[in-house]
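Visitor: show me the folded form of this:
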Amino acid sequence: MGPLDAAWHLLNFFAPALGVGLATTAMARLVWRRELRGTSFWRLAGWASAACALGLLAALIVFGRDGKMAGYGLMLATGSLGLWWAGLRGARP
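Guide: Model (predicted):
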């Protein structure tokens, strides 16, 4: 595998984390409009995407391969945790 192939492989591995991070941030900003007013979209998206990427890496380590549904479930759980940490942790109703 050449360097260009390795780069594409890594980009394709982390692409779902970025997509899910951006999509869940957009949905969270719609649902919790008032609570997330003081937090920027890009800060939330960064935290959610980074947490999703960590979830994918953890699933790769635990299961030994990529693409398992449990791994994607872990990615969603860690992304939700990242959104909560970045925006909703201290929110009052």
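Visitor: switch to C-alpha atoms for all contacts and neighbour counts from now on
Guide: Fine.
Visitor: pull out the buried positions in the longest helix along the chain.
Guide: Determined from DSSP state H, the single longest helix within the chain is helix 3-31. Neighbour-count burial for helix 3-31, with 16 or more other Cα atoms under 10 Å as criterion, is recorded at F13, F14, P16, A17, L18, V20, G21, L22, T24, T25, A28, R29.
Visitor: want to put them side by side, so please do this one too:
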Amino acid sequence: MSLLALLNHLLNFVAPALAVGFMCALAGRVFGRRAGAPAWWIQGAVNFGVGTLVLLAGLVFSGRDGAMITYAALVLACATSQWTVSKSWQK
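Guide: Purely as a prediction, here's the structure:
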């Protein structure tokens, strides 16, 4: 496999984590902004990291990429990460 093909596969693997992570961060800005919360791009980066780890864990446990249970776990993990990083648990 060439370097360009490897890069293409890696980018396609993490693309769902990037999309869901930054959509959660932008939705957090629209639906509720807390004082003291980090900037939206920091929230998106944290969500992206969590999402990438979930996708990697799904690949290891299911043995293949693209399992629907992995995508469900991705959404749940990114939502929980967004709730935590935006300090929505505080009053």
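Visitor: so what angle separates the directions of the helix or strand just after the longest helix of the first structure and helix 3-31?
Guide: Where DSSP states H and E defines the elements, the next helix or strand beyond helix 3-31 of the first structure is helix 41-63. Angle, helix 41-63 of the first structure to helix 3-31, by axes from the mean of the first three to the mean of the last three Cα atoms, to 10 degrees: 120 degrees.
Visitor: show me which positions of helix 41-63 of the first structure end up buried.
Guide: 41, 44-57, 59.
Visitor: who touches the residue nearest to G51 of the second structure when sequence neighbours are not counted in this structure?
Guide: Distances taken as Cα to Cα, 6 or more residues apart in numbering put A17 closest to G51 of the second structure, at 4.7 Å, once the chain neighbours are dropped. Contacts for A17 of the second structure (Cα atoms under 8 Å, 6 or more residues apart in numbering) come out as N47, F48, G49, G51, T52, L55, L74.
Visitor: looking at the first structure, name the residue matched to A17 of the second structure.
Guide: With TM-score structural alignment as the criterion, A17 of the second structure lines up with A17 in the first structure.
Visitor: and its match, how close does it get to R33 of the first structure?
Guide: According to Cα to Cα, to the nearest Å, A17 of the first structure and R33 of the first structure sit 23 Å apart.
Visitor: cool, and G87 of the first structure?
Guide: For G87 of the first structure, the distance to R33 of the first structure - Cα to Cα - is 11 Å.
Visitor: neighbour count: those two, which is higher?
Guide: Under the criterion of other Cα atoms under 10 Å, the comparison of G87 of the first structure against R33 puts G87 first, with 23 against 11.
Visitor: which residues touch that one?
Guide: E35, L36, T39, L44 are the contacts of G87 of the first structure under Cα under 8 Å, 6+ apart.
Visitor: looking at these, which is nearest M69 of the first structure?
Guide: Nearest to M69 of the first structure among these, counting by Cα to Cα, is L44 at 24.6 Å.
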